[in-house]
Structure formats: structure tokens, C-alpha cells
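J.: compute the structure for the input listed below.
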Amino acid sequence: MIFFDSRPSDSNDYVQVIGRLDNQRVTKWIRTDYLKVPDNFYKYKVFVPAANGSGELGETLSTPLIGRTELFISIGSFDTELEAQNLLKYVKTKFARGMLGVLKVTQHNPPAKWAKVPLEDFTEHSDVYWSVPIGKIDEQLYRKYGFNQKQIDFFEEKVQEMK
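T.: So this is what the prediction gives:
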């Protein structure tokens, strides 16, 4: 397989691959006809570090841009960028990260630790208005899931804000 440092200007189709080389993050280009891709390869996804933090309830999740990790997990697989953006907003809510904290007690972030985080509809047909600020999304989620004031106060106090 041949990797290119910049996208070649020939008539072939290419995909950009982001990885690590000599402990540095690099981007390379590879021809798509060299790849056997999974069904969701051309879908929009959100990536989070496979390990991050200490497992403390409500800690913020680091983003790939500032996180120091070599492994990521993808969450979601969407036809539109809007749906992926809405999922990203959901991951940033105190509600979702508080629910994640129910099972995440170490730095490891495998899919099983997300089992208590309710699955939402991220389309324009959702019962959650995703176009509002994250704090307002939290308010909608607390109402939707019947949180009482004591539960809301706990999440608001213990879960750190994430921008």
C-alpha cells in the first residue's frame, strides 16, 4: 500500500487517514480501491478517547484535539453532519456524562460503560431541541427523564461543565 503526505491530484479516489508515526500524529492519504471498508465507513461519527480521566463522576471528557491518547472509540453512525453535531452536544451535557459516570469508575471508556446513557434521536424529529445551548439541553433531558430537584442539583453540582 502506498501512503501520500498530501492528497494526490490524479483521477483516483482517496481517503485521509489520521494516525501516529514515530509518536507523532500524522495524516496520510490512501487510494480507496486499496481498502476494504466497513458499512459505516462513509458515515458521520463522533470519536472519544478509549481511555481518559480517572473515572471520577462528572469529569470532563477530553477531546481528540487536546487529549493525549492513541486509541479512540467511535460513537454513532449518521447520514448527516447535523446528527453527529447533535450527538456531540449530547456527550457534552451534564446529563449524559453523569449517566456515564454510573458505570465508568476508571479511566477506561469502553462501549459497555455507556449502557446507562439513554439513546436519543439526533435528527430534526427529536423531542429534544438540539439547537439550544448545552445547559438548556440538560434542562430538557432532566424533564424528559423525570429527574426531581435533588437529582438535578446533584448533577449540576457534581458534573463539570464541558465546552
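J.: alpha carbons only for contacts and neighbour counts from here, please
T.: OK.
J.: could you check which helix or strand contains Leu82?
T.: helix 81-92 (DSSP states H and E).
J.: buried sites along that helix?
T.: Across helix 81-92, burial judged by 16 or more other C-alpha atoms under 10 Å covers 82-92.
J.: output the contacting helices and strands for that helix.
T.: strand 44-49, strand 72-78, helix 134-144 (3 or more C-alpha pairs under 8 Å, 6 or more residues apart in numbering; DSSP states H and E).
J.: next, the structure of the following sequence, for comparison with the previous one:
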Amino acid sequence: TSFEDKLASLTILTAFIPMLMDTGGNSGGQASVTIIRAMSLGEIQFKDYFKVVWKEFRIGIVCGISLAAVNFLKILLVDKLLMHNDEITLMVDLAICLTLVLEIIFAKFIGCTLPILAKKVGFDPAVMSSPFITTIVDAVSLLIYFGMATLLIPGLS
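T.: I've put the predicted structure just below:
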């Protein structure tokens, strides 16, 4: 509810929420599937946690920057110029794209951490990981998004 006034003053921010949340959920889900498969094949164990996190962090950076770069151009060229949307400023575009980078990194971290921790405490990672990952990543994605928007867009603080 603390972001309601911000959304009301710049409604274009709401248009990008589904894309951001889906991207985070997909990134976290992909990481968890990879980790669950590797655990079931005996390729990784709890002792490999930091190695796994480091690998997913690097993948998150590459994916995040790649998707943010393409999205930045798409928002600037299609959404702003072709659709003549004056609410989209450079700072709005930047807030969206920086959110993408941060949320993908975070989603990869959650996606690789939860299955490993679930197995360590005796739960089936394949059953419990996906709902937890989706819920956590969706909530944090919104916090990152509105935090980034508040930080970058004049008049939203």
C-alpha cells in the first residue's frame, strides 16, 4: 500500500509488472529445475552450495544484462516512440531495466538455494521449491521495482 500513490501518479509503471514478475519467476524456476536435476543425478550436494550460488550469480548477471539491454531498446523504440507514450521517460525505462537485472540475480539465488536447503532438511525439493520460489520472487520483484522507481524517477519519492 505504500506504493499506491506512486502508481497513481505514474500509471505506466503498472504496465510492466507482469513482465517483471514473470521474468523473475521463470528465472528462479529454471535455476531450481537445473539444481533439482543435478541433485537427483548426484552431481551436486550440500557441500557444493557456494559453487552453485557463484555459478547462478554469474548466469543471472549475463541473463539480466542481456534481457535488460534488449528490453531497454524495445521500451524506448516501440513503447515510447512508436506508441507515442509520453509517460515513458529515460528514467522509467532505466528503472524497469535495472529491476530486471537485480530481480533475475535474486531469482537465480533463490532458485538454486531453496532446493538445496529443502533436501538438507529432509523435504522433497521437487515438490516444495516451485511454489516458494514463485511467491518469494514475485514479492521481492515488486519491492525492487518500486524501490528502483522511487530512487530513479523524479517526483515519486
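J.: superposed, how do the two chains score by TM?
T.: For this chain pair, the superposition-based TM-score is 0.27 by TM-score structural alignment, normalised by the length of structure 2; 71 aligned residues with a C-alpha RMSD of 5.0 Å.
J.: and which of the buried residues of helix 81-92 of structure 1 is nearest Glu139 of structure 1?
T.: Tyr90 (12.0 Å; C-alpha to C-alpha).
J.: Met99 is in contact with the closest one, correct?
T.: No - the pair Tyr90 of structure 1 / Met99 is not scored as a contact, 11.5 Å apart, by C-alpha atoms under 8 Å.
J.: helix or strand for Leu100 of structure 2, which one?
T.: Secondary structure from DSSP H and E places Leu100 of structure 2 in helix 90-120.
J.: give the next helix or strand downstream of that helix.
T.: Helix 90-120 of structure 2 is succeeded, C-terminally, by helix 125-152 (DSSP H and E).
J.: what helices or strands is that next one leaning on?
T.: Going by 3+ C-alpha pairs under 8 Å, 6+ apart, helix 125-152 of structure 2 lies up against helix 17-40, helix 90-120.
J.: the last one - contacts with which helices or strands?
T.: The reference is to helix 90-120 of structure 2. Checking 3+ C-alpha pairs under 8 Å, 6+ apart, helix 90-120 of structure 2 ends up next to helix 17-40, helix 49-74, helix 125-152.
J.: stretch 138-155 of structure 2: how far from the chain's middle?
T.: 12 Å (C-alpha atoms, centre = their mean, to the nearest Å).
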